[in-house]
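Asks: Return a 3D structure for these sequence lines:
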Amino acid sequence: MSEVKGKTPTEYSASNIQVLEGLEAVRKRPAMYIGDVGIKGLHHLIWEVVDNSIDEALAGYCDTIYVTVHEDNSISVLDNGRGIPTDMHEKEKRSALEVVLTVLHAGGKFDKNTYKVSGGLHGVGVSCVNALSETLKATVYRDGKIFEQEYERGNPLYPVRIIGESEQRGTSIYFKPDKQIFTISEYNYETIASRLRELAFLNPGITIYLEDTREKDEKGETRKDKFLSEGGLREFVDYIDSTREKLIPEPIYIENDKGEIPVQVALSYNTSFSENLVSYVNNINTHEGGTHVAGFRRALTRTLKNYAEKSGLLEKVKIDISGDDFREGLTAVISVKVAEPQFEGQTKTKLGNSDAMGAVDQAVGEVLQYFLEEHPREAKTIVNKVILAAQARHAARKAREMVQRKNVLSGTGLPGKLADCSSTDPSISELYLVEGDSAGGSAKQGRDRMFQAILPLRGKILNVEKAQEHKIYENEEIKNIITALGVSFGTVDDDKALNLAKLRYHKIVIMTDADVDGSHIRTLILTFFFRYMKELIENGYVYIALPPLYLVKKGKEERYCWTEEERDAFVKELGGGKDDSVNVQRYKGLGEMNPEQLWSTTMDPARRSLKQVSIESAAEADHLFSMLMGDEVAPRRDFIEKNAKYARIDV
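Replies: Predicted structure coming up:
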């Protein structure tokens, strides 16, 4: 492993490690520290360890990181940084390595001389990973020696020891998540790859290797990826927009590191009808935006509007142009580094530092104004896009108002095809969006009428990725979904924002056939929700029903199976292969099940299997939806060919 060129690894020792808090509570209340004990929390363990390596890179001491998923779903992360200090900690009277791994919030990040900016500041450090792991092994390559310490559920098995000599430099953390803590133990490759790709774009020049030893192809090769970006945010914008038609040849890049808050922004325009803005603070994805996003939007609107008015491009436009219009077809990535970030919002992913707004506003305003004056052709293209967006927005507002007015005029305002539930309490009410009238009929008969409502959808809803907004609200199936949900559009600040005040169901379940058409319909509905009702997903209201794929029978014994592995295991259990008395029925459509079967397998809360839809990475989700549902065929074909052998699609 190569040493990073540049800085001499000095001024980082036990004296830099400050202790803030003990570790006792982590195992008792893990969700307080990592969010939850499900799939998100499981992956959060990797982010905490990788964050340490990225912080070494930000400080200039590391340029290579290796992440490996082992066959038993244990993880190892190796970097070529300075290595966690191993000398005695003066206050704690034990090795600094043990302090870092056993005391919550202990680390160099709280010492401003060690790390000026840290990505892991909103996290809880590798000690939390240690507390929630069955086993953890730390190996440090430092000062010509190899140091090692192992732990069980946060407790050291022996003091830090020297096990050899090496000129290598860096830290290796191996851990296995504790099954006593986590409800899910299997890592998702795509989730890990997405985050590492993001980190490579945000930190150009760092090479991150990912290997998954759990899966091998026909040649016996493990699944591998290498993430390295030289172009940083420019490449990030190009990646997000890779399946869209560009309006300007290259992304506009803005960088200002002169002030207290370094700012990096890349932005571009495309022919789509949606805005895609992704923001980060110290490599942390700020899903809810914040002051840095507000500063960007303010500068973009002001600068573009001033240019458009000065150049006379708005003289013949008879309608008002709003801030939204300047962002249609915009793709932008904002990254700021803040020494002491203040996070707020529902999920603590909204930046609250007021000085970030001014820093981003000034940086974007200056560079964008210069760009528009120096590139009149591109500037005119952008302004023309803005004018078209304003005209489309007016048409869309009228279409939304028509949908809402129709609801009011028709009394209940509910679609005729909706079989509603008797409960009026949204917190226990569920709406099933069901593919086809046949399955809709079975679902209506099989459901619990008290809290389950059924809305059959005829055929495939409109592909919103290719349609202007006003056309979307004219689509019959989409109108039915909107009116059944009871939501409206428009707030004081934003006439496109979704208003959830009158949402009638807090579980919206997409229930489609387990075939290609069913997958397509599900993706169309998810695309609509992601583009126009993202708040439903962000609040955790959207689910996918998982009907069984097989019914395996032998005599009076029968079992529903959701996977091929389950099917094969039960067939073997019944003695399959010895005789032909085992009958395997493959369900292709929901309509093949009678109401009782549909209830017991797919709708009964006690036995059903639902997958909650979440947005781990907005940038990755945007790229995926535009690739799957957009005009470009080649990227879609590549994606299918690359992922077909893994045959697990998680949204």
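Asks: Could you use CA atoms for every contact and neighbour count after this?
Replies: Will do.
Asks: can you pull out the strands in the stretch 501-650 of the chain?
Replies: Applying DSSP state E, counting those that start in this stretch to the stretch 501-650 of the chain gives strands spanning 507-511, 542-545, 550-554, 557-561, 583-586, 610-612.
Asks: now the stretch 151-300 of the chain
Replies: For the stretch 151-300 of the chain, the strands defined by DSSP E, counting those that start in this stretch occupy 155-156, 161-165, 170-177, 207-216, 222-227, 252-256, 263-269, 276-281, 284-285.
Asks: ok, back up a step: okay, the strands of the stretch 501-650 of the chain in JSON lines with mean neighbour count and distance to Gly440 next?
Replies: Below are the strands of the stretch 501-650 of the chain laid out as JSON lines (neighbours: other CA atoms under 10 Å; distance: least, CA to CA, whole Å):
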{"stretch": "strand 507-511", "mean neighbour count": "23", "distance to Gly440": "10"}
{"stretch": "strand 542-545", "mean neighbour count": "21", "distance to Gly440": "14"}
{"stretch": "strand 550-554", "mean neighbour count": "18", "distance to Gly440": "20"}
{"stretch": "strand 557-561", "mean neighbour count": "16", "distance to Gly440": "21"}
{"stretch": "strand 583-586", "mean neighbour count": "14", "distance to Gly440": "20"}
{"stretch": "strand 610-612", "mean neighbour count": "16", "distance to Gly440": "18"}
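Asks: how about CSV for those strands, with distance to Phe343 added?
Replies: Formatted as CSV, the strands of the stretch 501-650 of the chain follow (distance: least, CA to CA, whole Å):
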stretch, distance to Phe343
strand 507-511, 29
strand 542-545, 26
strand 550-554, 47
strand 557-561, 44
strand 583-586, 50
strand 610-612, 26
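Asks: Asn282: which of those is closest?
Replies: Closest to Asn282 of the strands of the stretch 501-650 of the chain is strand 610-612 (CA to CA; 28.4 Å).
Asks: what comes into contact with that closest one?
Replies: Strand 610-612 has contacts (CA atoms under 8 Å, 6 or more residues apart in numbering) with 540-546.
Asks: Can you redo the strands of the stretch 151-300 of the chain as CSV, where the extra columns are distance to Gly446 and mean neighbour count?
Replies: Output for those, formatted as CSV (distance: least, CA to CA, whole Å; neighbours: other CA atoms under 10 Å):
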stretch, distance to Gly446, mean neighbour count
strand 155-156, 52, 17
strand 161-165, 64, 13
strand 170-177, 40, 23
strand 207-216, 40, 18
strand 222-227, 43, 15
strand 252-256, 55, 18
strand 263-269, 49, 24
strand 276-281, 41, 23
strand 284-285, 42, 21
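Asks: one more to put side by side:
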Amino acid sequence: MADLLNNTNSNANNYGDDAIVTLSPREHIRLRPGMYVGVVGDGSQPDEALYVLIKEVVDNSIDEFIMGAGRQIDITLADNVVTVRDYGRGIPLKSLAAAVGQMNTGGKYGGDAFKKTVGLNGVGVKAVNMLSEEFTARSVRDGEARTVTFAKGLEVSDRWESGVNEKNGTFISYRVDKEIFGEYAYNLEYVEQKIRNYSYLNLGLTLNFNGKSYVSKNGLLDLVNDNMTEDPLYPPIHLTGEDIEVVITHGTGYGESYDSFVNGQHTTQGGTHQTALRAAVAKTVKEFYHKDYDPSDIRTSIIAAISIKVTDPIFENQMKTKYGSKEVEPGVSVNNFVADFLTKHLDDYLHKHAETAQILQRKIVENEKERKAISGIQKKARETAKKVSLNNKKLRDCKIHRTDRNELAEQSMIFITEGNSASGSITKSRDVRTQAVFSLRGKPLNCYGLTKKVVYENEEFNLLQAALNIEEDMDNLRYNKVVIATDADVDGMHIRLLMMTFFLQFFPEVIRQGHLFVLQTPLFRVRNKKETLYCYSEEERLKAVARCGANAEITRFKGLGEISPDEFKEFIGENMRLDKVRITKDDPIHDLLEFYMGKNTYERQGFIIDNLRIEEDIVEQDLAIN
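Replies: Next up is the predicted model:
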């Protein structure tokens, strides 16, 4: 005990002036990149830093277009090198090195050079520079040019030229630093989707990406039509005005689907403009029909998009995924701006298009009938959920939630597991601050084709809905990540599909807003006396065996319950592998659910037979290797 006290006092005495460290901006960005560009992943998810860096560079070129300079942007991505060339005004030559290499330097802190743009903090392209092993910036202005190169944020060369025969504009080229990113690979589909969004929001702009051109003629209308995962009940309503564009239609499913943008920035987490749209649609529709419809009946199944342009936008994080300002400009609130626009233009549209107005009203009435039909069950189910919330045996809650004002709020997640053994391992190894566990009792109900009434009649679904707090509004979702954690066997895959069906059927916005994930868990453990390797695929297992030698011990995990809590920490900690569940234009919800969860068909039987992998095959391969 005395030794322990002495060690403790010794450590405490080490806290002196030399323990206080001041980092340069470059050092801080490289040490804490997540604060500036989000999650540093391997490129497997569209919201990771690799794609944020591309956006930061392209945003500057978009801002040039917004200011009327340049109608074309050329982008390439080859051999992990990204290049962006615009034909705008070009960065002022004397300021080029500082503009790309010195933090909090830029031309967007006021004045008339930029208005209603996205990049306002003087951070973005500097972060790209400091996180890249090689970075080049070249500016051309009226026959004069300057090229500056950097390595990991440190200037390497500076070249001036005169009499160049090039169009004005800025060229940026970079390759990210493997010291920061490790092994990575770009997914070109993610990049293409971002470029499409740029084209939808900037009519008249041509974006060339690896030789393919992206241009939009109808703005947000093209976005909604291109991304629609179901047939709309009526042709989308497209409304445009000064600094605002809105598209509205309805589908047949549950939930609400929104795409929202501010100054061309895709605010995937919404914000004050999206909240204003939801309120304004309900208000305008009620006034048009002269009926006091419940707002939820008006908005259920809505598919909408909104884009606004504002002065000096305020976002809630550096990634600019949620808009936080209450004003579009001094003295004009976001709520009034959006409400006044819809009150006039949506009302006019419905008066001029009687067929659309009739279809919309029928949909509202249908939603109202269903809501009233389940109101009795709903009330009873809410009471049950409230009673068990204090002692919910299925839920092992965490301390910090998505809705809390806490720096760890975005790390909050809930694991939906199968059975007591799996949930027991996760519960013992989880981080109690940010990781909750909800335990399923065997296979949940196949809810395909059922109405939302089943969510309240089925105790398990009702308790899950209550745990997530998504009954009334997605803004209340308590966890940033909802993670399905099942065994990697046939039963586990079936449970995974059943849970996906639940969300696709009743809460598709959980998926659309990027909150639903599937946990990858290792299939094998390969170890010798020196090291232990966990393998998530057959390919990884073969590499591990080659590394550890022919006499390595190979364990095949058949279920999550077989993995000890100490080992499980590895799989739900910093090295956690998650697959985000997505809905795209190529994944129509109804067709997916009908194929996987509808009545058995010869087509589905054929799919299962063609893709079935018998476990004995793996055992035979083990024997062949050993």
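Asks: Provide the TM-score value for the superposition.
Replies: Here the TM-score for the pair of chains, by TM-score structural alignment, normalised by the length of the second structure, is 0.73; 550 aligned residues with a CA RMSD of 4.4 Å.
Asks: How many residues are close by the counterpart of Ala569 of the first structure in the second structure?
Replies: Counting by TM-score structural alignment, Ala569 of the first structure lines up with Lys543 in the second structure. By other CA atoms under 10 Å, 14 other residues sit near Lys543 of the second structure.
Asks: circling back: for Asn583 of the first structure, find the nearest of the strands of the stretch 151-300 of the first structure.
Replies: strand 207-216 (30.4 Å).
Asks: which helices and strands sit right next to that closest one?
Replies: strand 64-69, helix 189-202, strand 222-227 (3 or more CA pairs under 8 Å, 6 or more residues apart in numbering; DSSP states H and E).
Asks: winner for burial among the ones you listed?
Replies: Ranked by average neighbour count under the criterion mean count of other CA atoms under 10 Å, these are headed by strand 64-69 at a mean of 22.
Asks: Tell me the first helix or strand C-terminal of it.
Replies: With elements assigned by DSSP states H and E, the helix or strand that comes after strand 64-69 of the first structure is strand 75-79.
Asks: do you know which of the helices and strands packed on strand 207-216 of the first structure lies nearest Arg153 of the first structure?
Replies: Per CA to CA, nearest to Arg153 of the first structure of these: strand 64-69, 19.6 Å.
Asks: what does that closest one correspond to over in the second structure?
Replies: On the second structure, the counterpart of strand 64-69 of the first structure by TM-score structural alignment is residues 72-77.
Asks: Give me the mean deviation of that stretch from the first structure.
Replies: Comparison of stretch 72-77 of the second structure with the first structure after fitting gives an average deviation of 3.1 Å (mean CA distance after the TM-score superposition for the first structure).
Asks: what does that stretch contact?
Replies: With CA under 8 Å, 6+ apart as the test, stretch 72-77 of the second structure has contacts from 61, 82-87, 205-211.
Asks: which two from the residues you listed end up farthest apart in space?
Replies: Val82 and Leu205, at 19.9 Å, using CA to CA across the contacts of stretch 72-77 of the second structure.
Asks: More neighbours: the two, which one.
Replies: Neighbour totals were compared for Val82 of the second structure and Leu205, and Leu205 leads with 21 against 18 (other CA under 10 Å).
Asks: And the strands in the stretch 301-450 of the first structure, which stretches?
Replies: In the stretch 301-450 of the first structure, the strands defined using DSSP E, counting those that start in this stretch lie at 330-336, 343-344, 350-351, 430-435.
Asks: Ala467 of the first structure is nearest to which of those?
Replies: With respect to Ala467 of the first structure, and counting by CA to CA, the nearest of the strands of the stretch 301-450 of the first structure is strand 330-336 at 16.3 Å.
Asks: Can you check which part of the second structure the closest one sits on?
Replies: Aligned by TM-score structural alignment, strand 330-336 of the first structure falls on residues 302-308 of the second structure.
Asks: Mind reading off the mean deviation between the matching stretch and the first structure?
Replies: Stretch 302-308 of the second structure sits 0.9 Å off on average (mean CA distance after the TM-score superposition for the first structure).
Asks: Please list the residues outside that stretch that contact it.
Replies: Here stretch 302-308 of the second structure makes contact (CA under 8 Å, 6+ apart) with 201, 220, 224, 243-251, 255-264, 273-274, 277.
Asks: If we use 7 Å, what do you get?
Replies: 220, 243-251, 256-263 (CA atoms under 7 Å, 6 or more residues apart in numbering).
Asks: Next: stretch 514-531 of the second structure.
Replies: Here stretch 514-531 of the second structure makes contact (CA under 7 Å, 6+ apart) with 480-485, 510, 532-537, 541, 544-545, 548, 552-557, 571, 577-581.
Asks: Could you tell me the end-to-end distance of it?
Replies: 36 Å (CA to CA, to the nearest Å).
Asks: starting at the chain centroid, how far to that stretch?
Replies: Distance, stretch centre to chain centre, for stretch 514-531 of the second structure: 23 Å (CA atoms, centre = their mean, to the nearest Å).
Asks: same question, stretch 269-285 of the first structure
Replies: Distance of stretch 269-285 of the first structure from the chain centroid (CA atoms, centre = their mean) equals 13 Å.
Asks: so it matches what in the second structure?
Replies: Going by TM-score structural alignment: stretch 269-285 of the first structure matches residues 250-266.
Asks: For the matching stretch, measure first residue to last.
Replies: Stretch 250-266 of the second structure: ends 21 Å apart by CA to CA.
Asks: hmm, back to that, take the strands of the stretch 301-450 of the first structure and write them to CSV, including mean neighbour count and distance to Ser194 of the first structure.
Replies: As requested, those are exported to CSV (neighbours: other CA under 10 Å; distance: least, CA to CA, whole Å):
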stretch, mean neighbour count, distance to Ser194 of the first structure
strand 330-336, 24, 15
strand 343-344, 16, 23
strand 350-351, 24, 21
strand 430-435, 25, 29
